[in-house]
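Chemist: Whatever this is, show me its structure:
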Amino acid sequence: MSQPMNQQSLTDLFRQLGAPDPESWAKSQAEMGVNQLYRFLFLRQAWERVISEDDDSRIDANIDAAKQDPNAPYAGVGHAVDRILAAGVSREDIVDLVRGMQAELLFDFCYLLDDPAIMEPNLESIGWTLVETTKDFEPTPITISALHGSVLETDPTGREMSPRK
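Modeler: As a prediction, the model looks like this:
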């Protein structure tokens, strides 16, 4: 797909993709040359891996998996969730806790993409970054950076990880 370059076409595309404030994303790309489309799409895909606040199905799935194989990888999650429910904690509170921790990890991971912060002697020059690719998935020299700065604004709830009402 070729990318639209004028601001109105970008605004329409961001709106179609569900971006919050599509005009702002498009303006930044059109006027400052920041490829906001790549940034938004990466974050949208990342948020799809964070539990939805409306989906508590993983609670039962984790408990069931832990009961089937109590020593399997991640079985501790099911055991812990089972104990938490037995203590009277609501399913909604469990989802909010897990979702909040996943969102924090997403922020930290996005920050790590820009700054590995390796402090060991002789390793300070090691780094990495996320880059755009060609249509054939060959890396380009164009980086996709500062993703952490847009994690909250791309929260699918639109509340930037503020508590439910």
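
Chemist: Please make it C-alpha for all contacts and neighbour counts, starting now.
Modeler: OK.

Chemist: can you tell me which residues contact Glu92?
Modeler: Applying CA atoms under 8 Å, 6 or more residues apart in numbering to Glu92 gives the contacts 53, 56.

Chemist: Please report how far Leu112 lies from Phe42.
Modeler: Going from Leu112 to Phe42 by CA to CA, to the nearest Å gives 15 Å.

Chemist: of the two, who's got more company?
Modeler: For Leu112 versus Phe42, neighbours defined as other CA atoms under 10 Å are more numerous around Leu112 (17 against 14).

Chemist: Helix, strand, or coil at the more buried one?
Modeler: Under DSSP: H, G, I helix; E, B strand; the rest coil, Leu112 falls in the helix class.

Chemist: Okay, it and Arg91: tell me how far apart.
Modeler: 31 Å.

Chemist: Packing partners of the host helix or strand of Phe40?
Modeler: In the assignment (DSSP states H and E), Phe40 maps to helix 36-47. Helix 36-47 sits against helix 22-32, with contacts defined as 3 or more CA pairs under 8 Å, 6 or more residues apart in numbering; DSSP states H and E.

Chemist: Tell me the first helix or strand C-terminal of the helix holding Phe40.
Modeler: Scanning onward from helix 36-47 (DSSP H and E), the first element met is helix 57-68.

Chemist: what sits up against that following helix?
Modeler: Outside helix 57-68, the residues touching it (CA under 8 Å, 6+ apart) are 72, 74-79, 81-82, 91.

Chemist: May I see the buried residues of whatever helix or strand comes next after that helix?
Modeler: Later in the chain than helix 57-68, the nearest helix or strand by DSSP H and E is helix 75-86. Neighbour-count burial for helix 75-86 flags 75-76, 78-79, 81-82 (criterion: 16 or more other CA atoms under 10 Å).

Chemist: Please provide the structure for the following sequence as well, for comparison with the first:
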Amino acid sequence: MSDNGKITRLFAALGADDPQGWADTEVVENLPQLARYRFLRALSQDIEAWDTASVSALRDDSDADGDSAMDLGRLARLVARETAFSVLCRLADPDSDDLPADLRRQMPGWVLTETTPAGEPTHRSLDCLYEDLNTVVDSSPGTQPSRTVAAGWIWLSNLRPFCEYLAAEVEYDFDDSDWLAIDTALPETDDDQPRSAWYTYPLVGRDRVDLQIARSVNGDEVSVSVQGTVASRVRSRVELLFDIMARYALAPE
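Modeler: Coordinates of the predicted model:
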């Protein structure tokens, strides 16, 4: 394709945030951006579907509670994303296996290439797809993509280490003054209120994430939502952080 206007309209139909920018890159640099976006969009939908399907299946189990459903859904999405990322890395580098060098030189490799709508190869390769896995989100045309990195609950006693580890992921220097602001605001929150009423604290480093928190008034838990745009690997680590902070009570040194 060489018609910039047509390519822009196709990106818009897929729900791209910047259809003109994607189209310009394809035309000016002769890159298969539309094929790239379509492939990653479909993969993103598959990852999100694991989360939805897992939660729905567990909620059908009368012995499962809402927290268990949330934990399983988060874990399913984490595993799906890490598996997809690993497959894309392997696709980009056929020689990353453990074969001896002399045997590897005799082996065929692989490459993912673009085709025309009629199925004819264009000989343009879709390289390093893993780099953009988190750039393309599951969004339908006319809807806004979610900025939720992860959400759930953790033990109140784990809130400060949770904040410190989260800050480290975005390279923000979390100190006593940050904790004082959060600790002071927390008692006035209630997780039965709408999320817009929760206390929000920004962590701005390499990336920016907004930490939304509210305490369970009659319990020892804190409901937490992390909002922002981060790399796929960071998102996976934050999801794992939720799991750890909800399963274990951390002891100070």
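
Chemist: Tell me who's in contact with the aligned partner of Ala23 of the second structure in the first structure.
Modeler: In the first structure, Ala23 of the second structure lines up with Ala26, judged by TM-score structural alignment. Counting by CA under 8 Å, 6+ apart, Ala26 of the first structure makes contact with 7-8, 10-11, 14, 36.

Chemist: now swap in Arg15 of the first structure and tell me
Modeler: Counting by CA under 8 Å, 6+ apart, Arg15 of the first structure has contacts 21-22.

Chemist: now it, what's its secondary structure?
Modeler: Classified using three-state DSSP, Arg15 of the first structure is helix.

Chemist: that older thread, show me which of the buried residues of helix 75-86 of the first structure is closest to Glu104 of the first structure.
Modeler: Val81 (19.8 Å; CA to CA).

Chemist: tell me the contacts of that closest one?
Modeler: Applying CA under 8 Å, 6+ apart, we find Val81 of the first structure in contact with 59, 62-63, 94.

Chemist: Between the residues you listed, which sits nearest Met32 of the first structure?
Modeler: Minimum distance to Met32 of the first structure across the contacts of Val81 of the first structure is 41.3 Å, recorded for Ile94 (CA to CA).

Chemist: Over in the second structure, tell me which residue corresponds to Leu113 of the first structure.
Modeler: Match for Leu113 of the first structure (TM-score structural alignment): Leu91.

Chemist: Pro156 of the first structure maps to what in the second structure?
Modeler: Pro156 of the first structure maps onto Asp138 in the second structure, by TM-score structural alignment.

Chemist: SS state for that match?
Modeler: Applying three-state DSSP: Asp138 of the second structure is coil.

Chemist: can you check Pro141 of the first structure too?
Modeler: Per three-state DSSP, Pro141 of the first structure ends up strand.

Chemist: Name the nearest residue to it, ignoring sequence neighbours.
Modeler: Using CA to CA, 6 or more residues apart in numbering and skipping residues adjacent in sequence, the residue nearest Pro141 of the first structure is Val131, 6.7 Å away.

Chemist: Then Cys89 of the second structure?
Modeler: Nearest non-adjacent residue to Cys89 of the second structure (CA to CA, 6+ apart): Tyr130, at 5.9 Å.

Chemist: The one you found reaches Arg90, doesn't it?
Modeler: No - the criterion here is CA atoms under 8 Å, and Tyr130 of the second structure misses it with Arg90 at 9.3 Å.

Chemist: With distance to Lys135 of the first structure added, can I get the contacts of Ala26 of the first structure in TSV?
Modeler: TSV is the format used below for the contacts of Ala26 of the first structure (distance: CA to CA, whole Å):
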residue	distance to Lys135 of the first structure
Gln7	22
Gln8	24
Leu10	19
Thr11	22
Phe14	20
Gln36	17
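
Chemist: Which one of these is nearest to Ala117 of the first structure?
Modeler: Gln36 (24.9 Å).

Chemist: just how off-centre is stretch 77-89 of the second structure within its chain?
Modeler: 11 Å (CA atoms, centre = their mean, to the nearest Å).
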